[in-house]
Structure formats: C-alpha cells, structure tokens
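Undergrad: Kindly generate the corresponding structure for this input.
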Amino acid sequence: MIYVYHYNSPLGGITISSSGTAITGLWFDGQKYFGVTLPENCEEKELAVFDEAKRWLDIYFSGKEPDFTPPLLMQTTPFRKAVWEILLTIPYGQTMTYGGIADRIAKQKGLDKMSAQAVGGAVGHNAISLIIPCHRVVGTNGSLTGYAGGIEKKVQLLTLEKADMSACFVPKTGTAV
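TA: You can find the predicted model right below:
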C-alpha cells in the first residue's frame, strides 16, 4: 500500500507519498510528472515518516538547511537512481550543471562521455523533489531551465537557499524537462 500526505508550503501544496517506512514521492501539486509513481489507490494516513518529511520541509522553508534526510525509497531505473544520488550531494545553496553530473556519471561508468540531455531527463523525472534537490541543477551557460515544478519555483527555491545566481538567467522560453 502507498500512503499520501498533503503539506501546505509557502510555494503551494505538496503531495508526499510513502511505502509506510520511506518517502517514495514528493511533488508540488500540479507539477509536470506529478504522481508518476503513485498507484490508483492510495490511502491518506498519518505516518512517522510523514512527520519526518514535514519536519524537514518546515526547516527548509524557514530558510535553513535541514541536518537530516528522511528515509527515501527511489523507485526508478538504475540510471535515474545514479543521477538522483548525485543530486543528493549538491550542497544547500549551491548549483551543479547537467554537464557536471554527466561527467560524474561517465566517470562512474568508465565512459569517456555521457549525454547531458540524458541526465536532464533523469533530473526532470525526479520523483522526490526538494529532498532530492533537482532545483539545484542549471544549464552549463547558467540557464535556469528544466525544473518540472516550473522556473518560477526554481528561482524561489534557489533564492530561499541564498544561492549565488549572479551567473544564472531565466530563459526566454521556459522549459520543464
């Protein structure tokens, strides 16, 4: 059984899902790929893991870096999981490029090169947003592109974290991976 909980954030509603012991999804309501890992029948229920996620979100939205990560269950392909694990290493208030992640994946796999576009697809399909910080990924040229929650939310999240966005810009046509 998959359980869900609704959290009201300063940036809008968030739906969190859990297996009962770990977080399996976290989406801004209505974002691209919303609920892709949710089965048709979910049960709303109070769970200890939701309490941990709520505490994490409360700390995060207060403008502070949470000093813990709730238990996570990444239900995805091995490639996406490898990308998401790199996302978890991006420090609070900092960014990394799609190309930088591609270079790390290539090195892990013993390859000369990895497609930044393939990385972009994996980042865009992150089912546990915020906690797995896909909003911290930017284009090599500084473009704040590719956030499934929307470019406006990406800017708000990076601003909340006091990230240096002096070299970043919002593209003329917003994109979500």
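
Undergrad: contacts, neighbours, all on C-alpha from now
TA: Fine.

Undergrad: Just give me the residue right at the centre of the protein.
TA: With distances taken as Cα atoms, centre = their mean, the residue of the chain nearest its centroid is residue 129 (2.8 Å).

Undergrad: How about the contacts made by it?
TA: 25-27, 135 (Cα atoms under 8 Å, 6 or more residues apart in numbering).

Undergrad: can you pick the most crowded of those?
TA: When neighbours are taken as other Cα atoms under 10 Å, the top entry among the contacts of residue 129 is residue 135 (28 neighbours).

Undergrad: what's near enough to touch that one?
TA: 129, 147, 154, 157-158.

Undergrad: give me that answer again for 10 Å
TA: 87, 95-96, 123-124, 129, 144-151, 153-158 (Cα atoms under 10 Å, 6 or more residues apart in numbering).

Undergrad: run this one through as well so I can compare:
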Amino acid sequence: MEKALLQTPLGNLLIEGDENGLTSLSIISDEIKITHTSQKTLEDAIIQLQEYFEGKRKQFTIRLNPQGTNFQKKVWQKLLEIPFGTTISYQQLSNQLGDSKAIRAVANANSKNPLWIIIPCHRVIGSDGSLTGYAGGLWRKKWLLEHENPSLQQRLF
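TA: Predicted coordinates for the structure are as follows:
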C-alpha cells in the first residue's frame, strides 16, 4: 500500500492505494508524519485532486478500489452518478437504489465512504436542503458544495 500526503484547503489529505486502485482518502493532523514509498502508483490521484481543488477538474478518472460491503459499494457506485455541481437528497438516493425505506442504510453507507471527495457523498443533502451529516464535518461539506457550484451557494455578507 502506497501513501502520499497532499495539502488541500480542507486539511492535509492522506491518499492511500496500490496498483489495484485508490483505497482511501483521509484528513490527518499536522503532527502525523508519514514515510513515502514511491508515489508512482498515486501520481494520477495527486494530480487529479490538485486539479479538482484548483477548479480545473470536474470528473475523476482514477482507478478506485474502496473496501466495503456489497451494499456499501452499490451506494458508492450510485454516488458516482451524481453530476458535478448538483445535489440530491438521501431519499432520492434511496429511491434510485430501488428501496425508498432504506434511507438509513443508504445514509450509513454514505458515511462509510472511504473516498469521500472522489466518490461525491458530499452531494447528498437532506430532503429540506439542509447539510445533514458528513463524516468530514459539515464545514467541509459546505466548502465542497460551494467549490463545485459557487453560484448556488452565494453568501449575503
């Protein structure tokens, strides 16, 4: 497993993966030091994430290999279909997966997403438009949504 560290507006991003694909993204504290193996395998991920944060990339073409249950992987696959700059509700996501009553299971799978920027779980919001739940913190969810669609998230002050 290779690891790389990328400084982002959301914090220091630890990127992990191997030749089978990217397995996880996580924010780490400044105190943690990592030792790098060759970043060759992660080079595309680093470049694409930098482009995303610079506003130059709307879609990722990185090979993904998130670990989870079959249900979680089904939810994560559906998240990949949410277009850049748009949002859907947890209820809509549950409906798209074929079970309107599975909203809690869908929300739980969403919260377990190990590739939270690339598999865009931040694009799922409450039915009333609220920014409910986000494992990375609501301020990061808000930042990502504003980054992807600044015209919809205008501030008054």
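
Undergrad: quick one: TM-score?
TA: Here the superposed chains carry a TM-score of 0.86, computed using TM-score structural alignment, normalised by the length of the second structure; 149 aligned residues with a Cα RMSD of 1.9 Å.

Undergrad: circling back to that earlier point, so what corresponds to the residue nearest to the centre of the first structure in the second structure?
TA: Aligned by TM-score structural alignment, residue 129 of the first structure pairs with residue 116 of the second structure.

Undergrad: Could you tell me whether that match really is in a strand?
TA: No - counting by DSSP: H, G, I helix; E, B strand; the rest coil, residue 116 of the second structure is not part of a strand but coil.

Undergrad: just the strands in the first structure please.
TA: Using DSSP state E, the strands of the first structure run over 2-9, 12-18, 23-28, 42-44, 96-97, 137-138.

Undergrad: whereabouts in the second structure does the longest helix belonging to the first structure align?
TA: Across the first structure, the helix with the greatest residue count (assigned by DSSP state H) is helix 48-61. Under TM-score structural alignment, helix 48-61 of the first structure corresponds to residues 40-53 of the second structure.

Undergrad: which other residues reach that stretch?
TA: Counting by Cα under 10 Å, 6+ apart, 1-10, 13, 15-22, 39, 54-64, 117-118, 144, 147-148 sit against stretch 40-53 of the second structure.

Undergrad: can you do 7 Å?
TA: 17-19, 57-58, 60, 62 (Cα atoms under 7 Å, 6 or more residues apart in numbering).

Undergrad: Repeat that for stretch 81-90 of the second structure.
TA: Looking at what lies outside stretch 81-90 of the second structure - Cα under 7 Å, 6+ apart - the contacts are 58, 103, 107, 123-127, 145, 148-149.

Undergrad: Check those residues and tell me the two furthest apart.
TA: 58 and 103 (27.2 Å; Cα to Cα).

Undergrad: Out of the two, name the residue with the larger neighbour count.
TA: The neighbour comparison of residue 58 of the second structure against residue 103 (other Cα under 10 Å) goes to residue 103, with 18 against 14.

Undergrad: The match of residue 129 of the first structure and residue 35 of the second structure, how far apart?
TA: Residue 116 of the second structure sits 23 Å away from residue 35 of the second structure, taking Cα to Cα, to the nearest Å as the criterion.

Undergrad: Which part of the first structure matches stretch 133-140 of the second structure?
TA: So stretch 133-140 of the second structure sits over residues 146-153 in the first structure, by TM-score structural alignment.

Undergrad: quick one: the matching stretch to chain centroid distance?
TA: For stretch 146-153 of the first structure, the separation from the chain centroid amounts to 10 Å (computed by Cα atoms, centre = their mean, to the nearest Å).

Undergrad: Straight-line length of it, end to end?
TA: In stretch 146-153 of the first structure, first residue to last residue: 11 Å (Cα to Cα).

Undergrad: And for stretch 110-128 of the second structure?
TA: Termini of stretch 110-128 of the second structure sit 18 Å apart (Cα to Cα).

Undergrad: where along the first structure do the helices fall?
TA: Going by DSSP H, the first structure shows helices at 48-61, 78-87, 98-109, 116-124, 151-160.
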